[in-house]
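> Have a look; sequence and predicted model below, questions after that.
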Amino acid sequence: MLVFKHLFVTVLNKIYVCLGKKVISMFFKRMILLVIFITTVSYGQVVNVNGVVLSEDNKTLSNVEIGLVSSNGEYNTEVKSGVDGSYTFMNVPYGHYTIVYSYNNFSDFKTIEVSKANVYFELKVEGQHKVLDNIDIVIQNKKQQLERTGYAMNVISIDNAAYQSVQTNELLDRSAGVKIRQDGGLGSKVSYNINGLSGRSVRIFIDGVPAENFGSAFSINSIPPASIERIEVYKGVVPAYLSQDALGGAINIVLKQKRTSSLNVSGSYGSFNTNQYNVNGSYRADNGLTVNGTAFYNYSDNNYRVYGPMIRTSDAEGNITYLTKGAKRFNDAYESYGTQVNVGFTDVKWADKFFIGTVLSKGYKEQQHGSTMEKVYGDRHSRRNSEMIALNYDKKDFLVDGLQFKVDASYGNYTRQVIDTVGIMYDWSGKPTYDKDGNIIYHNGKAEVGDKQSMRKDLDKSFALRANLSYEFIKNNILHVNYFHNTFKRSVTDPKEHPVVQSLINTRDLQKDILSISYENISFNERLRTNLFYKNYNQKATSNEPERIDKDNYKINQSVITKKFDGYGLSLSYRVWDSFYLLTSYEKAIRMPAEEELFGNSSENLLSAILLEPEKSTNANIGFNAGPFRLGDHVLSVNATYFYRDTKDMIRLIPDDSRGEYAKYENLENVLSRGIDVELNYSFREKLMFNFTVSKFDVLFNTEFNKRGEPYPFYRTQIRNEPSLKLNANLSYTFKDLFKKGNSLNVYYNVYYVEEFHRNWKNVGGAGLDIIPAQYPNDIGAMYQLHNKKTTISFDAKNIFNQHIYDNFGLQKPGRAFYVKVTHSFFN
């Protein structure tokens, strides 16, 4: 125990030195250490469940397969009885469980309650052959529980994807209603579109905490699937406990936090010199001391070929040559690495979960071009650094029975620097351009972007606090109160700036407070689940930005903008029968402009837009969740949702200059979104799996006249740069006991389709209008797992027909690519 205390104190001191005295005061350190010493005598609320398996004549039976599953599906493990017929499940939390056991042609189950006084269970194998092909146990896994709460949502289970060479964003892109908008290859800018609403309208969370609090280097882009337990996708209405102004929906990445000992490593290599490595593990001692950690490394040259009319070169005479065979990207490398470590206690008397953790990460990204592929860069790049410390506490029956208290707090320092100091003019040959005399041509100001060199560094500091109280004051009646506070401060420095500018105060501040109250009721024999909620939003944005008066004189242009709004809504879930649920939700939603939208992002050529208005939307969903239905060896489930969004002042990203260098956000007056999502899942003998999703949605500009009373030419047309139809189909088959008993081979085929869409307004521009063509990349892969379930080897081929894949405003994504991945688990 002394070793663990020493380890904990050492980690705490490292974090303290790294983030500084302002983060953790000496008083705070001593209080934490006091808690550690007090809790060394605490005992966990977990027990070992054991028993014996007997035949009908009371003889012990060995090698009986026994499974233990919790009622909520979160605990699920298997053992076999020993030579004396005994079995043991280690570290089982208190609660209700089902034991499923089988021996030869016999199988049965029994429901149990695990508590301090109830840990021994005798299992009986009867003489007659009793086979339960479909054991009728009502056990909802976490996916089913969440998808039946009344919210329009999908839960993505990672499963085999953890062993494949796929990115987390690829898994999201296959989900119904979700469209990933990405500017290029690994590490490129990503935005998320749910049912036609995108950008920061869709909020990203990691374990329920806003992702921006982790820094840009630790994000969905960099977190490997192997570190993820599941992904929750909320479409439209978002539960109040997430405590954010998510108007278009939310994506919550739930990381693995096992309460048992585990250690997993993986490594993959593939096209474009892409390397990805990951280590994740956990440890839990008998007294509840728990350590969870993950580390990752990503690198890619991203030197895939691109094609099109913008891919060209020019000679000293100004003659332009179009590269019909395409050109390789040459300044687009990406590298990121980082670690997340949590140390604390789980399942002890004073806490269900208590963690102090840190996230440390770094990133490097070269920039190949601006908001379009017209102007190419050869030296411009950015560097990022993130340092964050976090505290998490969760306790059920806090002070009184039925009261749950949760708090998440974090403080982070995030540095982002853009380096543009060379200024050589390149073209798509990957080489500098020359004048008639053979001299290298430089951009004006010797910078590839703008009219002056830049080493701008954004120093961001963020503090976030989220607190939640949930009280079941009467059975099946729960009151939730959530409070979220976030303070964001940015200071800007640039040694290449004018000395006068360097002497001025150059800061951006954003403060946000959100209070939400919700009431949850379960009635009519637990058939109807109702959730009513109210949200109050407050935000204050302050910008102190230098403004040039003349050649050598500047002044500070200060803007202070305060906004206050209220929102409300409800969600309903009704169980018509055990495998069929009707779901509906409604919300008057508000979404405040985020820091990047207001203050810009120099590393991505994003300009500030401090005068942006908040988005306001009326969101409604109605749908059903049906299944799984079992018919012999066949299992089928299907869910569908119709959605409606009436959005005022939608915040959208647009190119801001004719050269395609810069972009900024704008408000669209009124946008109407409506459509349907459908997801179908089928399996046969748990070997053949088929998943199909389709999303059809219209995102229409819905303002007929401008402020001068003139009609808009694009009234009731699809907004620019927005597809309206996407589908995904995935087919896989598992060959069991291949080459050796226990070995398995899983092969899959995936096809993704996006209908063609217009880069600009559909009825503006006449002939030669830019159209992003329909695209349907096909992927195949295979995964071979050894009998010990510890080692897995996978092979993936992406975009096997080498189709040209385009996204935001015609930016091209990688072509055909191949990857190999090896995963090993040191504990089953």
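Ah, there it is.
> For the rest of this, base every contact and every neighbour count on C-alpha atoms.
Noted.
> Can you point out the buried residues in the helix or strand harbouring Lys14?
Taking DSSP states H and E as the definition, Lys14 sits inside helix 2-19. Taking 16 or more other Cα atoms under 10 Å as the basis for neighbour counts, the residues of helix 2-19 that come out buried are 8-9, 11-12, 15-16, 19.
> residues near Tyr733, how many?
The local packing count at Tyr733 equals 18, with neighbours defined by other Cα atoms under 10 Å.
> Any buried residues in the host helix or strand of it, and which?
Mapping Tyr733 onto the secondary structure by DSSP H and E places it in strand 725-736. Along strand 725-736, these residues count as buried under the neighbour rule (16+ other Cα under 10 Å): 725-734, 736.
> Go ahead and report the secondary structure state at Asn287.
The local conformation at Asn287, judged by DSSP: H, G, I helix; E, B strand; the rest coil, is coil.
> Tell me where the stretch 401-550 of the chain has strands.
Per DSSP state E, counting those that start in this stretch, the stretch 401-550 of the chain carries strands over the ranges 403-419, 457-474, 477-493, 507-523, 528-550.
> Need the ones you listed in TSV (columns: mean neighbour count).
Conversion of the strands of the stretch 401-550 of the chain to TSV gives the following (neighbours: other Cα atoms under 10 Å):
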stretch	mean neighbour count
strand 403-419	21
strand 457-474	20
strand 477-493	19
strand 507-523	20
strand 528-550	18
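> and Thr274, which of the ones you listed is closest to it?
Shortest separation from Thr274 across the strands of the stretch 401-550 of the chain is recorded for strand 403-419, at 23.4 Å, computed as Cα to Cα.
> putting a second one here so we can go through both:
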Amino acid sequence: MKRIFFLISAFSSLALAACPITLVVKNIKNYNHDEVYVVINGEKKKISKQGTVDFAEVSDGLVKVSVLYQNKSVYNDTIHINCQAHQKYEIEISNANRIDEVYIRGKKKLEKLKETPLSVKIVDMQAVKSQANNIGEILNMATGVKLRTEGGVGSAFQVNLGGLQGKAVRIFRDGVPIEFYGHSFNPNVLSPNMLDRVDVYKGVMPISLASDALGGGINFISKPIQKDNLEISNEIASFSTYKSHLNAVFIGKKDSLFYIGTQASYVFSKNNYKILGEVIDTETANLKKVEAKRFHDDTEASYMEVYTGVRNKSWANDFRVGLIYSHFYKEIQNDLEMRKPYGEAFAKENNVTGYLQYKKMFFDSRLKVDLMTAFARYNNSFVDISRRRYNWLGEYTFSNENSVGEINKGNDLKMNYNMFHTRLNAAFRINNNHSLEFGNMYFYQRRKGSDPYGAVNVYGDDVLKTPAVYNKNIAALGLVSHWLDRKVETVLGVKNYFFSSKGYTTDKYNFAWDSDRSKNASGYMAGISYKPKNFILKLSYEKAVRLPDETEIFGDGILIKENLDLEPEKSDNVNVVLDYTSSNYKLNTSLNLFYRNVKNTIFMIPDNPYGRYQNYYDNRILGLEYEINYQPIKNLQTGFNFTYQDIRLKNLSGSEKIWEDARQPNIPYLFGNHYLRVNFSDILKMKDKVELYYNINYVHRFLLYPVPKNLEPGLFSKATIASSDLLIPNDGRLGMVDVGVGITYFLADPKLAINFSINNLTNERLYDNYNAQKPTRSYHLKLTYTIF
């Protein structure tokens, strides 16, 4: 049994040599050593009076280490075992006897991933799980990441990464496209309590994800199953916002092969913050600015996942099945640029997903196989049949008895989606220095619906009743190698991309006919990292391909028309990374330079009164990211980062030639963050802790629409007459500053965290995607209770 358990804990390492080690547990003078135990790979041993413990056989690579005192965990982290270098390792326990105050003298958690040739940023969600921020707000503090929103809680979002955004950046949860989890599982809704960490890949994507991301991707990583856990959090906030989250997993006895768990969340918000809107002045008949509350922007999101599985069986290291239910309700308040308010339109989504995951090690652990399969059923509706028209004061100004629909020509849309996804990963260790990796992802979607106000075919039938089918398959094969006593790591890979679509297409007169097509493409990647003492140097390149997705091809059945002739986007992606970490781990600084050469950019083109995606232009992107994090003393951490990205339109023709070499509109090109965290222990009673923090997010002004290069304002110069009205913000500010502050009190017994925070402390007017106004100052109170 111990042997099987050992293999599972070592599955993430490709170099599986083993050796004896001695672990030195420091700072145990305040503990009775007879009650201190160390657990590695399921093997539990008591420490000596000197604080040492020996293990006969530990795998080379990352291993989890736990320290128990009086059967309570006082240390839980990961260390890197290098059998060729040394066999003695040190860890240190804090005097406060709290897990989050423990640090390790050696390689920290997930250092292995950071040292790969890929440009990756790891965001620890457990470190901030007690804060009243959603995942999107936390990601916004990460270097080079900008999560764009169109309003408050539950609003649509896009991720900007390496100068590219929207569908060029793919989002996953444990390697599965996030679409399978429903709109209730998105970073603009979820609390960090739901995740262990987030891996942000900038440029080259790992073979295991088998992705068609053009500019990188984000992988949400769920909490590992290690022990019984029951955690509940509740939050109340401004704008009638309420959030509740539950995490539970039950294993029972330490040698139990069976586990069961659940995750659930409920989020509601009226999003009734104040904005500046335009209404007609009854005296002059001109438009005037008024401050008004959003009045039709309710969001309700429910998510529940139940899973069960077995581990350490002869036929599987881990076998899991799960079922997910998701419900999402969203009122539609305004158009994209907040020029037109709506008062009755809304959308609903119900989603059921079932999944199965199988993991197994073969051939004395030389072959690792990971298979994930999911099926989802979506039932969506969009209702816009009101005859009333509203202004920003919530008043309906007139009723049009001859026309339904506030947004367009009316919709009473019902759409059903069947989706299937399967992902196969395999890693084969050729020897201690070379491994083959294979990844394959297949995606299928079938869509069928109805809308009495929608488009019709030549026979007068509703075109949504014609099934629209989309298939996608991506296969990736790579070789990972280590050289020069593992100081150098290289990766080489190739990818094949395929998609097919079958549905209908329409003309500008709303008539439709059947159409289908398929397309193949290929790409490749290479990367190298070099790890001299305290430094990591990386260089990576990828010939990336992004296939047009189902919405771009078939539209959304509402305002976006279909285009079955779209070509894949392609890009040459280069990243150069220099990272330095001091020997005592108190200082870390990193510089990332990137280049993107994008062809066949897919862009939404107005086709009045609708929009249609087309291959429109090319992009050239140059950028840099820099960050520094410093911990001068044990209870204080600070740091800042900034990102600059120069995104230019290329190869335009005809009347658009005037925009040649202009900045890409609606994407921030200069932004950054600064944070400070201070914590104090034993405030009111022993083992309690208080943390004070603030975050500052800055976004430099950017263009809403393109401006010829010779007319665009300088980085810090005053805007010209030609460009001032096209800037975000357009009120004379150089940029926007969002300040958040908070305090968290951690009680040791009961294990309760109480957080109070204020977002947008200065109540500044903040604008985002297409000039959407973000929430004003808000107050948040969150309680996180860990029962066991």
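Structure's in. What do you need? These numbers were taken from a predicted model, which means no experiment stands behind them.
> Can you calculate the TM-score here?
With the length set by TM-score structural alignment, normalised by the length of the second structure, the two chains reach a TM-score of 0.85; 723 aligned residues with a Cα RMSD of 3.7 Å.
> What is the equivalent residue in the second structure for Val638 of the first structure?
With the correspondence set by TM-score structural alignment, Val638 of the first structure lines up against Thr589 in the second structure.
> Distance check, that match against Ser583 of the second structure.
Counting by Cα to Cα, to the nearest Å, the separation of Thr589 of the second structure from Ser583 of the second structure is 13 Å.
> So of the buried residues of strand 725-736 of the first structure, which two are at opposite extremes in space?
Pairwise distances across these (Cα to Cα) peak at 36.8 Å, for the pair Leu725 and Lys736.
> Please, where are all the strands along the stretch 251-400 of the first structure?
Per DSSP E, counting those that start in this stretch, the stretch 251-400 of the first structure has strands spanning 262-270, 274-284, 289-300, 305-306, 312-314, 320-322, 327-328, 334-348, 351-366, 381-395. These are given in chain order.
> any chance of the ones you listed in CSV, plus mean neighbour count?
Converted to CSV, the strands of the stretch 251-400 of the first structure look like this (neighbours: other Cα under 10 Å):
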stretch, mean neighbour count
strand 262-270, 19
strand 274-284, 21
strand 289-300, 23
strand 305-306, 20
strand 312-314, 18
strand 320-322, 12
strand 327-328, 18
strand 334-348, 22
strand 351-366, 22
strand 381-395, 21
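> I'd like to know which of the ones you listed is closest to Ser523 of the first structure.
Proximity to Ser523 of the first structure, assessed across the strands of the stretch 251-400 of the first structure by Cα to Cα, is greatest for strand 381-395 (25.7 Å).
> Just give me the neighbour total for Val35 of the first structure.
Taking other Cα under 10 Å as the neighbour definition, Val35 of the first structure ends up with a count of 10.
> So it lies in a helix, does it not?
Yes. The assignment for Val35 of the first structure is a helix, going by three-state DSSP.
> Could you check how far it is from Tyr411 of the first structure?
As defined by Cα to Cα, Val35 of the first structure lies at a distance of 21 Å from Tyr411 of the first structure.
> what's the answer for Arg30 of the first structure, then?
Relative to Tyr411 of the first structure, Arg30 of the first structure is positioned 19 Å away (Cα to Cα).
> How about Ile719 of the first structure?
Going from Ile719 of the first structure to Tyr411 of the first structure by Cα to Cα gives 38 Å.
> How about Thr542 of the first structure: what's its closest non-neighbour residue?
What sits nearest to Thr542 of the first structure in space, not counting adjacent residues and going by Cα to Cα, 6 or more residues apart in numbering, is Val560, at 4.5 Å.
> I'd like the next helix or strand past the strand ranked longest in the second structure.
Among the elements of the second structure assigned as strand by DSSP state E, the one spanning the most residues is strand 610-633. From strand 610-633 of the second structure onward toward the C-terminus, using DSSP H and E, the following helix or strand is strand 636-650.
> That next one aligns to what range in the first structure?
Strand 636-650 of the second structure covers residues 688-702 of the first structure once aligned (TM-score structural alignment).
> those helices in the stretch 51-200 of the first structure, which residues are they?
Read by DSSP state H, counting those that start in this stretch, the stretch 51-200 of the first structure holds these helices, from start to end of the chain: 142-147, 168-173.
> so what secondary structure elements neighbour the first one?
In this case it means helix 142-147 of the first structure. Here helix 142-147 of the first structure is seen to pack against strand 153-157 when contacts are counted using 3 or more Cα pairs under 8 Å, 6 or more residues apart in numbering; DSSP states H and E.
> swap the cut-off to 10 Å and go again
Counting by 3 or more Cα pairs under 10 Å, 6 or more residues apart in numbering; DSSP states H and E, the packing neighbours recorded for helix 142-147 of the first structure are strand 153-157, strand 228-235, strand 615-631.
> Just the buried residues of the helix or strand just after the longest one, please?
It stands for strand 615-631 of the first structure. Next in sequence after strand 615-631 of the first structure, counting helices and strands by DSSP H and E, comes strand 634-655. Within strand 634-655 of the first structure, the residues that qualify as buried are 635-655, counting by 16+ other Cα under 10 Å.
> Also stretch 393-413 of the second structure?
If you call a residue buried by 16+ other Cα under 10 Å, then stretch 393-413 of the second structure has these buried ones: 393-394, 404-407, 410-413.
> Would you convert the buried residues of helix 2-19 of the first structure into TSV that also reports distance to Ala467 of the first structure?
Converted to TSV, the buried residues of helix 2-19 of the first structure look like this (distance: Cα to Cα, whole Å):
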residue	distance to Ala467 of the first structure
Phe8	25
Val9	26
Val11	25
Leu12	23
Ile15	23
Tyr16	24
Leu19	23
